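A.B. asks: would you be able to build a 3D model of this:
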Amino acid sequence: MVRVVLADDEAVIRAGVRAILAADPEIEVVAEAADGRAAVEQVRLHRPDVAVLDIRMPLLDGLAAAEELHGSGTAVLIMTTFDEDAYVSRALHGGASGFLLKTGDPRELVLGVRAAAEGGAYLSPPVARRVIRDLGGPRMSRELDARRRIDVLSDREREVLALVGAGLSNAEIADRLHVVEGTVKAYVSAILSRLDLRNRVQAAVLAYEAGIVSER
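C.D. replies: This is a model prediction of the structure:
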């Protein structure tokens, strides 16, 4: 069972997200909060697998809450809207495991929660494109820079990076590559270290920039 803490200052949004997650029998919303400070407290109290946080909340916004929860053992998914995507690129260093559009396909919410709970990263495709666009510099220049960065990786490490970019969890990558999950964890750790990346979301964005991500 994937245990979730949900935080949004709009009760209607919380109700909608809770209903979507409740449709999956393997996901349980164990607590809710209407502000970021309460969200952090609920996560520390319940120790859920995933915290789904709105990017804008009273007392403490979703980005600040994600930073406080970094290293807590709870994966954080940030909910955003198109006009707030500029915040997402600034949040990549905050330890979030993914970003979801409130107006996106409800299935993405379930996919994102499951991926985060399994140690994966999830970026709604429109969010990923907007983030990459907002990182600065001409697209061709960014792609060339990204490709140069990943040149240090082995062919297998590049393959793993591409699958991280596609949002697959360690277990899904292991299944895809016909290896044990521990081997995938070792590859991911090596990739983050060699590319000087803090987390899987940064790795996913780099994979998008380098143009090596294909459809799941």
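A.B. asks: make it CA atoms for all contacts and neighbour counts henceforth
C.D. replies: Fine.
A.B. asks: my guess is A171 contacts E181, does it?
C.D. replies: Yes. Between A171 and E181 there is a contact under Cα atoms under 8 Å: 5.6 Å.
A.B. asks: element containing Y87, please.
C.D. replies: Following DSSP states H and E, one finds Y87 within helix 85-91.
A.B. asks: next SSE after that helix?
C.D. replies: The helix or strand immediately downstream of helix 85-91 is strand 98-101, counting by DSSP H and E.
A.B. asks: and for comparison, fold this next one:
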Amino acid sequence: MGKLQPFVVVVDDDESVSRAVKRLLRSIGITAETFASGDAFLDTLSSIPSYRPDCVILDVQMPGLNGLEVQRRLAGSGTPIIFITAYDDVGLREQALAGGAVAWLRKPFQDDLFARTVRAALERKQPS
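C.D. replies: As a prediction, the model looks like this:
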């Protein structure tokens, strides 16, 4: 990889969760940027062609576009997606994994499990 640090995007409407995840990622040497909505993230992605995260962490339930819709719009990008959610809906989980998500973690999750999951997702990222 040509980058010194992996770059991950966190999309979650809960600001405290976004801050905590960003802090955790930073503690394991990963740069992160947060978005409070799927719409804001996709707007940035479409307006800045060079803006390409190495992994996207999505909440499922958000105002506007939910995480599954954001995942659909990222289909074919090769960007690994990890879902984090407080909901334990088997149907949504199956839909996310069938759509190519690399992981589905329930909030609250253990920091070490989260770190291992993100590292594994980054290893799966295909070089551009």
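A.B. asks: TM-score of the superposition?
C.D. replies: In this superposition the chains share a TM-score of 0.82, using TM-score structural alignment, normalised by the length of the second structure; 118 aligned residues with a Cα RMSD of 1.7 Å.
A.B. asks: the helix holding Y87 of the first structure packs against which elements?
C.D. replies: Counting contacts by 3 or more Cα pairs under 8 Å, 6 or more residues apart in numbering; DSSP states H and E, helix 85-91 of the first structure packs against helix 125-134.
A.B. asks: what range in the second structure matches the helix it packs on?
C.D. replies: Residues of the second structure offer no counterpart to helix 125-134 of the first structure, counting by TM-score structural alignment.
A.B. asks: give me the contacts around that helix.
C.D. replies: F82, D85, A86, V88, S89, F99, L100, L101, R139, V205, Y208, E209 (Cα atoms under 8 Å, 6 or more residues apart in numbering).
A.B. asks: buried sites along it?
C.D. replies: P125, V127, A128, V131, I132, R133 (16 or more other Cα atoms under 10 Å).
A.B. asks: those residues into CSV, with extra columns for distance to V201 of the first structure?
C.D. replies: Listed next are those as CSV, based on distance: Cα to Cα, whole Å:
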residue, distance to V201 of the first structure
P125, 13
V127, 12
A128, 10
V131, 11
I132, 12
R133, 16
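A.B. asks: just these now: which is nearest V5 of the first structure?
C.D. replies: Using Cα to Cα, V127 comes nearest to V5 of the first structure of those, at 22.2 Å.
A.B. asks: so where do the helices sit in the first structure?
C.D. replies: Secondary structure of the first structure (DSSP state H): helices located at 11-22, 36-46, 62-69, 85-91, 106-117, 125-134, 139-150, 155-165, 170-177, 181-194, 200-210.
A.B. asks: mean distance, the third one to its aligned residues in the second structure?
C.D. replies: For helix 62-69 of the first structure, the mean distance from the matching residues in the second structure following superposition reads 0.8 Å, by mean Cα distance after the TM-score superposition for the first structure.
A.B. asks: how near is the alignment partner in the second structure of Y87 of the first structure to G67 of the second structure?
C.D. replies: Aligned counterpart of Y87 of the first structure in the second structure: L92 (TM-score structural alignment). L92 of the second structure sits 10 Å away from G67 of the second structure, taking Cα to Cα, to the nearest Å as the criterion.
A.B. asks: so L105 of the second structure sits against F83, correct?
C.D. replies: Yes. Taking contacts as Cα under 8 Å, L105 of the second structure lies within contact range of F83: 6.1 Å.
A.B. asks: who are the neighbours in contact with the residue nearest the centre of the second structure?
C.D. replies: Closest residue to the average C-alpha location of the second structure: I57 at 1.2 Å, with Cα atoms, centre = their mean. Shown in contact with I57 of the second structure (Cα under 8 Å, 6+ apart): V8, V9, V10, V11, I81, I82, F83, I84.
A.B. asks: still on that earlier bit, joint contacts of L105 and F83 of the second structure?
C.D. replies: By Cα under 8 Å, 6+ apart, no residue touches both L105 of the second structure and F83.
A.B. asks: ok so, going back, and the contacts of I57 of the second structure, which two are furthest apart?
C.D. replies: Most distant of the contacts of I57 of the second structure, by Cα to Cα, are V8 and I84, 13.8 Å apart.
A.B. asks: trace L63 of the first structure over to the second structure, please.
C.D. replies: Checking TM-score structural alignment: L63 of the first structure goes with L68.
A.B. asks: same check, this time on G112 of the first structure
C.D. replies: Following TM-score structural alignment, the counterpart assigned to G112 of the first structure within the second structure is T117.
A.B. asks: report the separation between that match and A40 of the second structure.
C.D. replies: T117 of the second structure is 25 Å from A40 of the second structure, by Cα to Cα.
A.B. asks: more neighbours, the two?
C.D. replies: T117 (17 against 14; other Cα atoms under 10 Å).
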